[in-house]
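1. Structure for the following, please:
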Amino acid sequence: MAEPRFLPLPDVATELNVSESQVYHMVRSGELPAIKIGGRGQWRVERARLEQYIEEKYAETAAWVAQNPLNASEPE
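-> Below you'll find the model as predicted:
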């Protein structure tokens, strides 16, 4: 069975291992692209956009790590 193209926010929260309220904030702030559909205005995140978001976060983290190397005095 193919994976669904669009995910509800609770499923996105599960994928990212964060709370639903964190995902809602990410969507409302524009950090994570999403669409609002249906008569009740339910949020959905396209799986491809979620994967792109994750890749962007890996790149941001790698850049941050490169700019903030571990010092010998920092605990691991």
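2. CA atoms for contacts and neighbours, from now on please.
-> OK.
3. contacting residues around stretch 20-29?
-> Residues from elsewhere that reach stretch 20-29 (CA atoms under 8 Å, 6 or more residues apart in numbering): L9, P10, V12, A13, L32, P33, A34.
4. Repeat that for stretch 39-57.
-> Under CA under 8 Å, 6+ apart, the answer for stretch 39-57 is 4-9, 12, 32-37.
5. Pick the one among the residues you listed closest to A63.
-> L32 (19.6 Å; CA to CA).
6. residues contacting that closest one?
-> By CA under 8 Å, 6+ apart, the contact list for L32 reads M26, R49, L50, Y53.
7. how about this one, so we can line them up?
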Amino acid sequence: MTRFLTLADVSEQLCITPAAARSLVLSGELPGIQIGGRKLWRVEATELENYIQRLYAQTREKVENGSFRDEA
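-> Okay, the predicted model is just below:
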């Protein structure tokens, strides 16, 4: 398994746009780092998994509390 993912990899795995992946990193919601002279963003695979698990936990809590609203 690759340790670091590009924002394109992140966007593909989450089925979101690259701009949305960049926003997650820039907001600090998804930890990322900039590497090299071109300051390319990378997200550690374990950080992406942690982010996904946090979203599952938040969703589970909302469902259990009856406060989940389907915004789709």
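8. Provide the aligned range in structure 1 for the longest helix seen in structure 2.
-> Secondary structure of structure 2 per DSSP state H: the longest helix is helix 45-65. Mapping helix 45-65 of structure 2 onto structure 1 (TM-score structural alignment) gives residues 47-67.
9. mean shift between the matching stretch and structure 2?
-> Its aligned residues in structure 2 lie a mean 0.6 Å from stretch 47-67 of structure 1 after superposition (mean CA distance after the TM-score superposition for structure 1).
10. follow-up on the earlier one: which one of the contacts of stretch 39-57 of structure 1 is nearest N68 of structure 1?
-> Nearest to N68 of structure 1 among these, with distances taken as CA to CA, is L32, at 25.3 Å.
11. burial measure for H25 of structure 1, as a count.
-> 12 (other CA atoms under 10 Å).
12. What residue in structure 2 is paired with it?
-> With the correspondence set by TM-score structural alignment, H25 of structure 1 lines up against S23 in structure 2.
13. From E64 of structure 2, how far out is that match?
-> Applying CA to CA, to the nearest Å, the value for S23 of structure 2 to E64 of structure 2 is 29 Å.
14. picking that back up, show me which of the contacts of stretch 39-57 of structure 1 are buried.
-> Neighbour-count burial within the contacts of stretch 39-57 of structure 1 applies to F6, L7, L9, V12, L32, P33, A34; the criterion is 16 or more other CA atoms under 10 Å.
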